[in-house]
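> whatever this is, show me its structure:
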Amino acid sequence: MDINTALKEIMAIDGALGAALVDFETGMCLGSAGGGDGLDIELAAAGSTEVVRAKVQTLAALEMDDEVEDMLISLTRQYHVIRRASHASTSVFLYLVLDRERANLALARHHLRRIEGELVI
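Next comes the predicted model:
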């Protein structure tokens, strides 16, 4: 699945407000969808690169033989889900913003995992 198809499928998840594919080493957004109405999806996704970098660096400092799979940031009105691409590039992640009132977090994470598994960069 290419980047545009992946982003379209992510945006079809119930409650999706925005989605992006980001390289956390450079902070560059490789593609995005959604956003608007106070949500600059590219800015939010790029800002999350610091979160991913910090966790990856912490795991390295702890010499843990483990990888970041996904992360959840809970806001009062939104969920922000970060899903690292496991097969494409070690520095790429999917970023999804969900409306807390409309989203089912468990189903959204399941769909995001499936989409990440089919993503070809």
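
> going forward, measure contacts and count neighbours with C-alpha atoms only.
Fine.

> measure the residue of the chain most remote from its centre to Gly31 for me?
What lies farthest from the middle of the chain is Glu63; by Cα atoms, centre = their mean that is 24.6 Å. Distance, Glu63 to Gly31, using Cα to Cα, to the nearest Å: 32 Å.

> for the comparison step, fold the sequence that follows:
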Amino acid sequence: MTDMDTALKEIMDIDGAVGVALVDHTSGMALGTAGGGKDLDLTVAAAGNTDVIRAKLRAMEMLNITEKIEDILITLDTQYHLIRPLASRSGKGLFLYVALRRDRSNLAMARHQLKRIENDLDV
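Have a look, this model is predicted:
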């Protein structure tokens, strides 16, 4: 099992990673962050993406969709933003938010690596 700080560092090793946050979607607070900077305030991103998760969960409930969200992808001109709710029992109510540079990342590989890191994460 991997602790939170190690997992965040591993995510930052994904090609093109700009920043990552582990977020509690109940409060919108980031439990841990890595990367980011003046162009990417991860605490603001954590709070904002909490609204994305909540809205999607509400929409799924209204549509009677009982499947679980694997991830949510937001594609920008120069970046990919991935929101991945944690599937483990210990991670319930948490999600990973990752920003990737489009010109340096392979989206399929990044999703694969993120899933592997999530599976090893012990929160």
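
> overall similarity of the pair, as a TM-score.
Here the TM-score for the pair of chains, by TM-score structural alignment, normalised by the length of the first structure, is 0.96; 121 aligned residues with a Cα RMSD of 0.9 Å.

> re the thing from before, the residue farthest from the centre of the first structure: what secondary structure?
coil (DSSP: H, G, I helix; E, B strand; the rest coil).

> now do the contacts for it.
Contacts for Glu63 of the first structure (Cα atoms under 8 Å, 6 or more residues apart in numbering) come out as none.

> and the residue nearest the centre of the first structure?
Tyr95 (2.0 Å).

> Thr76 of the first structure and Arg109 of the first structure, how far apart?
From Thr76 of the first structure to Arg109 of the first structure the distance is 18 Å (Cα to Cα).

> neighbour count winner among the two?
Comparing Thr76 of the first structure with Arg109 by other Cα atoms under 10 Å, the one with more neighbours is Arg109, at 19 against 8.

> can you pull the buried residues of the helix or strand hosting the more buried one?
Per DSSP states H and E: Arg109 of the first structure is located in helix 105-118. Within helix 105-118 of the first structure, the residues that count as buried by 16 or more other Cα atoms under 10 Å are Leu105, Ala108, Arg109, His111, Leu112, Arg113, Ile115, Glu116.

> which position in the second structure pairs with the last one?
This means Glu116 of the first structure. Aligned counterpart of Glu116 of the first structure in the second structure: Glu118 (TM-score structural alignment).

> isn't its match right next to Leu86, touching?
Yes. Under the criterion of Cα atoms under 8 Å, Glu118 of the second structure makes contact with Leu86 at 6.9 Å.

> thought Asp99 was touching Arg77 of the first structure, still the case?
Yes. Using Cα under 8 Å, Arg77 of the first structure is in contact with Asp99, at 6.2 Å.

> so between these two, which is more surrounded?
Shown here are Arg77 of the first structure and Asp99; by other Cα under 10 Å, Asp99 has more neighbours (19 against 9).

> the equivalent of the more buried one over in the second structure and Ile74 of the second structure, how far apart?
Aligned by TM-score structural alignment, Asp99 of the first structure pairs with Arg101 of the second structure. In this structure, Arg101 of the second structure and Ile74 of the second structure are 12 Å apart, going by Cα to Cα.

> one more: Val98 of the second structure?
On the measure of Cα to Cα, Val98 of the second structure and Ile74 of the second structure end up 10 Å apart.
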